[in-house]
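K.L.:
Prediction below, plus the sequence it came from.
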Amino acid sequence: MIIDLPTGPYEVVSSGGYSPGPAPVSRRLFAAAHVVADPLGDNSPGSPAVVDWDATLAYRNHLWSHGFGVAEAMDTAQRGMGLDWAATQELIRRTGANAAGPFACGAGTDQLAPGTHSVDAVIQAYLEQIAVIEETGGQVILMASRALVAAASGPDDYHRVYGHLLSQTSKPVILHWLGPMFDPLLAGYWGSPDLDVATDVFLEIIKSHASAVDGVKISLLDASREVAMRRRLPAGVRCYTGDDFHYPELILGDSHGHSDALLGIFDAIAPAAAAAVRALDASDIASYNSIFAPTVPLSRHIFGPPTYYYKTGIVFLAWLAGHQSHFKMVGGLESARSVPHLIMLFKLADAAGLLPDPELAVHRMRAFLEVST
């Protein structure tokens, strides 16, 4: 099948994608899921999010069908970039009520109004969100807080906040370190712009409360730093890679251990990623590597700078793959990537075998180009 792109004729090679299968067992895998906007709602920038709940929950069922846990209400769902706290609460509750597999949910402080708040206010905001999640039976993911960056005077305030929160949760949580490439307002997290100092503070908090920590999600896009940190974690604390550039090698691991995964790119590549890890379950490393290999250029493209706009590529691919009927986003974020960027995404998704209905994908790509060029 040939499609005429502005870059010239292109032959589509996808032949149908991957079928659902049993959950992988050698690694614990979460896919951070996006939300589907209501295309007829007012989702302009700054407006309260209007979500298509049926399509949003259907996408979670897609992820569960491939054996993933769903990481709900994370930055992939546009927390802080279009998804307000009122919509986030409803998202968490609906996912909990309709769960067909494991799920964990992001707790943050984004209900606080912009501006400076006290450390105590930050703690109370976290506790409010933790309560919503625990009511649903979901596992808590303690997300990094912009408000805490603004309120904290140094590492001691991070010890105070996280120490209090970890003494209050009912079951072990996942701690999330989201780097400034994903959110510039999180620069200096853990009380220092020096990553070595910040790492030491992070590990001190984990070691002081290890029984309350299931694992840590590292989103710094630095494989060597993740491996070094992984080797310093207390026994029983998992490392969930959040590295959308180096995930195959980090999940595979080495003689000292491996990373589990909680990734935004898994939203886009779930069928291939599940097949790869099932190959790993069978000790078929060659198949593991060959399945994952073409997904890496796609992921690096989707998460290219400015990285925080990766959500646009995630949703565009979900539309091309037939998981939603439109390419609209809360906060109007469908405009955040250029036409050339999305054309390249189409080609890379095709090369990775992630267009399950190639004819539909070509039809939609043609329609997109007709109104965009």
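P.N.:
Right, received. Where do you want to start?

K.L.:
switch to C-alpha atoms for all contacts and neighbour counts from now on
P.N.:
OK.

K.L.:
residues contacting Pro294?
P.N.:
Going by Cα atoms under 8 Å, 6 or more residues apart in numbering, Pro294 touches Leu348, Ala351, Ala352.

K.L.:
Among the residues you listed, which one lies nearest to Ser170?
P.N.:
Ala352 (40.7 Å; Cα to Cα).

K.L.:
ok, for the residue positioned nearest the centre of the chain, nearest residue in space, not its chain neighbours?
P.N.:
The residue lying closest to the centre of the chain (Cα atoms, centre = their mean) is Gly264, at 2.7 Å. Closest residue in space to Gly264, ignoring its immediate chain neighbours: Ala32 at 4.8 Å, by Cα to Cα, 6 or more residues apart in numbering.

K.L.:
And for Leu112?
P.N.:
Ala125 (7.1 Å).

K.L.:
and the comparison structure, right after this:
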Amino acid sequence: MTLSLKLPNTSGKVETYTLRGTTPVKPPAGVKFNRIAYSAAHVVADPLAAIDPWLQCAVDWDATIAYRQRLWSLGLGVAEAMDTAQRGMGLDWPTSLELIRRSLDAARDFGPGALVASGCGTDHLVLENVKTVDEVVAGYEDQMAAIEKLGGKLIIMASRALARVANSPADYERVYDRILSQAKQPVVLHWLGDMFDPALAGYWGSNDVDQAMDTALAVIAAHPSRVDGIKISLLDKDKEIAMRRRLSPGVRMYTGDDFSYAELIAGDGFGSEITHGQSDALLGIFDAIAPAASAALGELAQGNLQKFHDILGPTVPLSRHIFAAPTRFYKTGVVFMAWLNGHQRHFTMVGGQHSTRSLPHLAELFRLADAANLLEQPELAVRRMNTLLALHGVE
């Protein structure tokens, strides 16, 4: 059956769009990977909560955990309470900790293979009140203790407070030395570029990316047994490759490059240390393209490199669109995809963030999702897109 609808373009003109009619991407049952692959997962808001949505946070816990169970069923790990979950953009620390607790409990119930790593930061601190590096350390320690008490593996998130008060690379080295020396199990470090969060400009003590990289690598080299890997989200594949080749033996590069993830995961085979020639994954886009990511990684594990690229390649234009500037609003596209595909009942977000993208942006996202074979229930997707169009006066 041919499906069509009216969609606006970037000039505001409404045009007929006909879906391709291709079979949605679906991985085989029991798919196995030869990369570690985490999806940074979104949260499902509770639209029926009587709150002020810009100021308060209400989560639909059942739908949120059900989405994580879906990711695990596809072989993907969950990077919990990260920026994709609107950490620092509507999701506060008490709610984040409850999310982490529920996710860890659900992973235990799900069984072996349900990977979870949880974001640990300093976002409970009142940013304007933080004056010293020691206060940042204490903030990290508070969250570390809470997450580790639950049995959680840590992702040490970049700290707005540290970026605010640090005066030199030595301040970063001091903070991370304290954190890593206390961690109960190897952690994932997280370097988030200022395109994702302007408050993180100059992280690692320099606005020069190469100098910042030197500092981060020195931190890792001082604690190689305490660092599982580092996720960098700079949207610069050459910088990621350069850093990957300089990592301490056994330390993984978790790509956070939502523009070039396919080629970074495939790797270039550089060097004798396997982790220096390929990237693992910790990606927000894997939330939106989970079936394709799973199917592609399964093909890669079987040595089918061309099939890997055939599946994942068409998702890259979609990802580049979702993560277009202002990049920090990418979460809207991720949640929109979950709604189109029937994984939540509504298109509302914590903090009212569903309003951050225009109707033409979402219409182009719909087209790109169709082109990438990612509309899992095309008829439902068309009905829901028509609902959104009607809400915006497009009948």
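P.N.:
On my side now, so go ahead. Keep in mind it's a predicted model, so treat the numbers as computed, not measured.

K.L.:
tm score of chain vs chain?
P.N.:
Taking TM-score structural alignment, normalised by the length of structure 1 as the basis, the two superposed chains have a TM-score of 0.98; 373 aligned residues with a Cα RMSD of 1.2 Å.

K.L.:
Structure 2: which residue goes with Tyr310 of structure 1?
P.N.:
Matched across to structure 2, Tyr310 of structure 1 falls on Tyr330, judged by TM-score structural alignment.

K.L.:
What is the burial count for its match?
P.N.:
24 (other Cα atoms under 10 Å).

K.L.:
again, but for the one 4 residues further on
P.N.:
Burial of Val334 of structure 2, expressed as a neighbour count using other Cα under 10 Å, amounts to 23.

K.L.:
Would you confirm that it contacts Ala290?
P.N.:
No - in this structure, Val334 of structure 2 is not within contact of Ala290 by Cα atoms under 8 Å, at 10.8 Å.

K.L.:
hang on, Pro102 of structure 1 packs against Val70?
P.N.:
Yes - counting by Cα under 8 Å, Pro102 of structure 1 does reach Val70; the two are 6.4 Å apart.

K.L.:
shared neighbours, these two?
P.N.:
Common contacts of Pro102 of structure 1 and Val70 (Cα under 8 Å, 6+ apart): Trp64.

K.L.:
So for those two, which residue has more residues nearby?
P.N.:
Each of Pro102 of structure 1 and Val70 has its neighbours counted (other Cα under 10 Å); Val70 has more, 27 against 17.

K.L.:
any idea which helix or strand carries the more buried one?
P.N.:
Per DSSP states H and E: Val70 of structure 1 is located in strand 69-72.

K.L.:
Residues in contact with that strand: which ones?
P.N.:
Contacts of strand 69-72 of structure 1 (Cα under 8 Å, 6+ apart): 29-33, 60, 63-64, 91-92, 95, 101-106, 262.

K.L.:
What residue in structure 2 is paired with Glu128 of structure 1?
P.N.:
Applying TM-score structural alignment, one finds that Glu128 of structure 1 aligns to Asp142 in structure 2.

K.L.:
on that earlier part again, show me the contacts of strand 69-72 of structure 1 that map onto strands.
P.N.:
Counting by DSSP state E, the contacts of strand 69-72 of structure 1 place Leu29, Phe30, Ala31, Ala32, Phe103, Ala104, Cys105, Gly106, Leu262 in strands.

K.L.:
Which positions in structure 1 sit opposite stretch 291-309 of structure 2 in the alignment?
P.N.:
Going by TM-score structural alignment: stretch 291-309 of structure 2 matches residues 271-289.

K.L.:
Distance check, the nearest residue to Leu55 of structure 2 once chain neighbours are set aside against Asp92 of structure 2.
P.N.:
Take Leu55 of structure 2 and drop its neighbours on the chain: the residue closest to it by Cα to Cα, 6+ apart is Gly351, 6.7 Å away. Using Cα to Cα, to the nearest Å, Gly351 of structure 2 is found at 10 Å from Asp92 of structure 2.

K.L.:
can you list residues touching both of the two?
P.N.:
By Cα under 8 Å, 6+ apart, the residues touching both Gly351 of structure 2 and Asp92 are Cys57.

K.L.:
residue ranges of the helices in the stretch 251-373 of structure 1, please?
P.N.:
Secondary structure of the stretch 251-373 of structure 1 by DSSP state H, counting those that start in this stretch: the helices cover 265-281, 285-292, 295-302, 310-320, 339-351, 358-372.

K.L.:
The first one vs structure 2, average offset?
P.N.:
On superposition with structure 2, the average gap between helix 265-281 of structure 1 and its aligned counterparts reaches 0.5 Å (mean Cα distance after the TM-score superposition for structure 1).

K.L.:
returning to what we had before: want to throw the helices of the stretch 251-373 of structure 1 into a markdown table with distance to Thr169 of structure 1?
P.N.:
What follows is these, written out as a markdown table (distance: least, Cα to Cα, whole Å):
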| stretch | distance to Thr169 of structure 1 |
| --- | --- |
| helix 265-281 | 27 |
| helix 285-292 | 36 |
| helix 295-302 | 34 |
| helix 310-320 | 30 |
| helix 339-351 | 40 |
| helix 358-372 | 44 |
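
K.L.:
mind listing what the aligned partner of Leu195 of structure 1 in structure 2 touches?
P.N.:
Counting by TM-score structural alignment, Leu195 of structure 1 corresponds to Val209 in structure 2. Counting by Cα under 8 Å, 6+ apart, Val209 of structure 2 makes contact with nothing.

K.L.:
hmm, 10 Å instead?
P.N.:
Gly193, Gly202, Tyr203, Thr215, Leu234, Lys239 (Cα atoms under 10 Å, 6 or more residues apart in numbering).

K.L.:
I figured Ser259 of structure 1 hits Leu233, correct?
P.N.:
No - using Cα atoms under 10 Å, Ser259 of structure 1 makes no contact with Leu233, being 11.5 Å away.

K.L.:
And the residue nearest to Leu112 of structure 1, how far from Gly137 of structure 1?
P.N.:
For Ala125 of structure 1, the distance to Gly137 of structure 1 equals 19 Å [Cα to Cα].

K.L.:
Next, give me the two most distant ones among the ones in strands among the contacts of strand 69-72 of structure 1.
P.N.:
Leu29 and Gly106, at 15.7 Å, using Cα to Cα across those.
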